[in-house]
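A.B. asks: here is a sequence with its predicted model. Questions after.
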Amino acid sequence: MKQLKITNRRPKIVVIGGGTGLPVILRSLKEKDADVTAVVTVADDGGSSGALRKSFNAVPPGDLRNVLTALSDIPELQKQIFQYRFKKDDSTLSGHTIGNLIISATADMEGNIYRAIQLLATMMHVKGHVYPAAEEPLVLHAKYMDGTTESGESHIPKKGKMIDYVTVTCTDENKTVKAGRKVKSSIMDADMVVLGPGSLFTSILPNLMIPEIGEALLKTEAKVVYISNIMTQLGETENVNDADHIKVLHKHLGQKFIDIALTNIGQVPEFYIENEQNEEYLLQVEHDFKGLQEEVPLIISDDFLQLTSKGVYHNGEKVAEEIFKTAFNSQRKIKEYFKNA
């Protein structure tokens, strides 16, 4: 059982993940009176990030770029420049973003991705903390239900098979996988740790499979929240409901560790699914309330949908409000407990 701890400060909220869902939540949490830390996956090997990872033998910058932008207080025009992606007809820089190039160049200049991100965070007036989950690129490995295996974050979903388990290694297999600086201590000192939203096997679990991070999640006194995905994902979570997502996470760490499930019960209109531009996303994740009750002590369910011209996302403001309210109420109960003891 997690022990109560007394505190007299802003709640510390650590968000772990990657992909497009993480920045949505971080942008809204930034506006709350909370001490926000983002721990960002470093297993991406596709697109611009993958190309730069290969060229520099360095941590892929894409997810870190999006998180820095989400937490930054620089003017919108500067963010747009940082996020600008070169057109496909540019033979040299095709597909690369300016931000990816800047992060890679800064890491090369500083000799370390951690120092590079801290420098850029200062330059970009980041409100919060951004830490890479590891300080060198990781290789994601998957074992499928049929016993076969595949390696590489961008290759794993393309097999079209149900994934049983994932692990990570360093690109140099003689090295031990280690968490990045301040990652473990941030989790241990947090009031709340948030997982997701993001691809279950390729954005969230790569972080948890770093031994120090997995161990910290099992030992921390912080409440651990899982934000369930809205849509199933091709090659990862076909026919997987919200309770199944949590069962997978518990299976990977060998015990139940998630305290709160935040799940969407709003209905995605059929025409949004039919017109979804991202072919990875298939159908809406089904809600299994009974299954969730068997996995977690607390369920927060609501219509968390944000329908945009680009697709279906979480309503960052509503999700952040629930996260902050839960963290704040936990702190208040802790203070009242010690006051009345």
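C.D. replies: Received the coordinates, thanks.
A.B. asks: contacts and neighbour counts: CA atoms only from here.
C.D. replies: Fine.
A.B. asks: how far does the helix or strand containing Thr37 sit from its chain's centre?
C.D. replies: Using DSSP states H and E, Thr37 sits within strand 35-40. In terms of CA atoms, centre = their mean, to the nearest Å, the centre of strand 35-40 is found 10 Å from the chain centre.
A.B. asks: same for it, what does it pack against?
C.D. replies: Contact here means 3 or more CA pairs under 8 Å, 6 or more residues apart in numbering; DSSP states H and E; on that basis strand 35-40 packs against strand 12-17, helix 62-71, strand 129-132.
A.B. asks: one more structure, for comparison:
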Amino acid sequence: MISTQNKFDYRQPKVTVIGGGTGLPILLSGLKEAKCDVSAVVTVADDGGSSGSLRTSLNTIPPGDIRNCLVALSDAKQIYKDIFQYRFAPEDNEFSGHAIGNLIIAALAEMRGDVHHALKLLQVMMAIHGQVLPACPYPLVLQAHYADGSMIEGETRIVAEKRPIDCVSVRVANPDKRPDAQPTAGNNVVKAIMEADIVVLGPGSLYTSILPNVVIEEIRQALLDTPAKVVYICNIMTQLGETEHFTDADHLRVINEHLQAKAVDYALINKTTVPYEYIESKETPEYLVQVVHDKQGLLKEKTKIIGADFLNLKESGVYHDQRKLVAEILKIYRGDY
């Protein structure tokens, strides 16, 4: 008789991570190191910096977050990663601020006809361990709705507004060119969610990195239908203009409200106190205070809470420790909770 004691040992855990911003690549590199089969679903609503410029000029999806995720999952030599990440200096006129990788992604999308085929080629060129999937095959515009009934469009404007958001939605960019188009999931995105063992939301900015993906209807429905365990990584700090005064329960509540169901199975929440000097640091002015724990509020969300020390303190700010996150994700995968 064949033993079933180690029934999960025969293959790599399939982990699909959904988000954007700086937090996503950190987790991806940790999952890669742990030999997981990784799919990264990346937001396409960024409209700032190099990504925003290329998105406007070439009518393509913003490549910045995709570039960072490719590098995080790459087994290429470090020199190739460094070239891909190199950003032109401010004095370089029209190239100022552009990362070489952004230009390569945009050029390959034009050469191959779409971003899907461009990324298939890049996966070979960059020796990618896993796959990077745009949440939508074309650029989206993020819409923030406020309690007074007003609405602002564009991630950059929303962040600059710095006032509490009621909910978010997305629409297609350039509606004159796609008058009948609705935001749809990108190639293989729904498949990656449905075939995963674990689906992770975050880490990242709640309203500008995570929710722009969740509100795409096909992705929202896949998150409700997937047999995978859905895990949310709660922010450690509140963010100016997005989650001021938010508790950990508020973060989870907003996720579930946008999912239109209490669909998050597990939430990873930091339980260690952030040192005072990091909260007051001039390097992180967008941080306000540490997210407050709300036990009673969490109980209402019907989610299994996993509290641990997830802190990784750096001069540039407060981050999640990738190895500690990965360790807890693998425990969930093995059924230890």
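C.D. replies: Here it is on my side, so go on. What you see is a predicted model, and the numbers here were worked out from it, not measured in a lab.
A.B. asks: returning to what we had before: how about the helices and strands packed on strand 35-40 of the first structure in a markdown table, adding mean neighbour count?
C.D. replies: Converted to a markdown table, those look like this (neighbours: other CA atoms under 10 Å):
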| stretch | mean neighbour count |
| --- | --- |
| strand 12-17 | 27 |
| helix 62-71 | 25 |
| strand 129-132 | 24 |
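A.B. asks: reformat those as TSV; add distance to Asp35 of the first structure.
C.D. replies: Formatted as TSV, these follow (distance: least, CA to CA, whole Å):
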stretch	distance to Asp35 of the first structure
strand 12-17	5
helix 62-71	12
strand 129-132	8
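A.B. asks: those: which one's closest to Asn315 of the first structure?
C.D. replies: helix 62-71 (14.7 Å; CA to CA).
A.B. asks: please, which helix or strand holds the residue nearest to Ile258 of the first structure when sequence neighbours are not counted?
C.D. replies: Closest residue to Ile258 of the first structure apart from its sequence neighbours, by CA to CA, 6 or more residues apart in numbering: Val224 at 5.1 Å. Element membership of Val224 of the first structure [criterion: DSSP H and E] is strand 223-227.
A.B. asks: could you do Ala142 of the first structure as well?
C.D. replies: In this structure, Ala142 of the first structure sits in strand 138-144 according to DSSP H and E.
A.B. asks: that strand corresponds to what range in the second structure?
C.D. replies: Under the alignment (TM-score structural alignment), strand 138-144 of the first structure falls on residues 140-146 in the second structure.
A.B. asks: same deal with stretch 218-237 of the first structure?
C.D. replies: By TM-score structural alignment, stretch 218-237 of the first structure lines up with residues 224-243 in the second structure.
A.B. asks: gap between the two ends of the matching stretch?
C.D. replies: Its start and end residues considered, stretch 224-243 of the second structure measures 25 Å (CA to CA, to the nearest Å).
A.B. asks: kindly report the same for stretch 137-150 of the first structure.
C.D. replies: 17 Å.
A.B. asks: and what of stretch 80-93 of the first structure?
C.D. replies: Span of stretch 80-93 of the first structure from end to end, CA to CA: 17 Å.
A.B. asks: so where in the second structure does that stretch end up aligned?
C.D. replies: Counting by TM-score structural alignment, stretch 80-93 of the first structure falls onto residues 82-95 of the second structure.
A.B. asks: only the buried residues of that stretch, if you could.
C.D. replies: Of the residues in stretch 82-95 of the second structure, 84-85, 87 count as buried by neighbour count, 16 or more other CA atoms under 10 Å.
A.B. asks: show me which of those is closest to Leu259 of the second structure.
C.D. replies: Gln85 (34.1 Å).
A.B. asks: is it true that the closest one touches Leu103?
C.D. replies: No - if you go by CA atoms under 8 Å, Gln85 of the second structure and Leu103 don't touch, sitting 10.5 Å apart.
A.B. asks: related to what we said a few turns ago, so who does the residue nearest to Ile258 of the first structure touch?
C.D. replies: Val224 of the first structure sits next to 192-195, 217, 257-260 when contact means CA atoms under 8 Å, 6 or more residues apart in numbering.
A.B. asks: let me know the distance separating it from Glu286 of the first structure.
C.D. replies: To Glu286 of the first structure, Val224 of the first structure is 22 Å away according to CA to CA.
A.B. asks: ok, Asn241 of the first structure next?
C.D. replies: For Asn241 of the first structure relative to Glu286 of the first structure (CA to CA), the value is 5 Å.
A.B. asks: which one of those two is surrounded by more residues?
C.D. replies: Asn241 (23 against 20; other CA atoms under 10 Å).
A.B. asks: need the contact list for that one.
C.D. replies: Going by CA under 8 Å, 6+ apart, the list of residues near Asn241 of the first structure reads 285-288.
A.B. asks: gap between it and Met209 of the first structure?
C.D. replies: For Asn241 of the first structure, the distance to Met209 of the first structure - CA to CA - is 22 Å.
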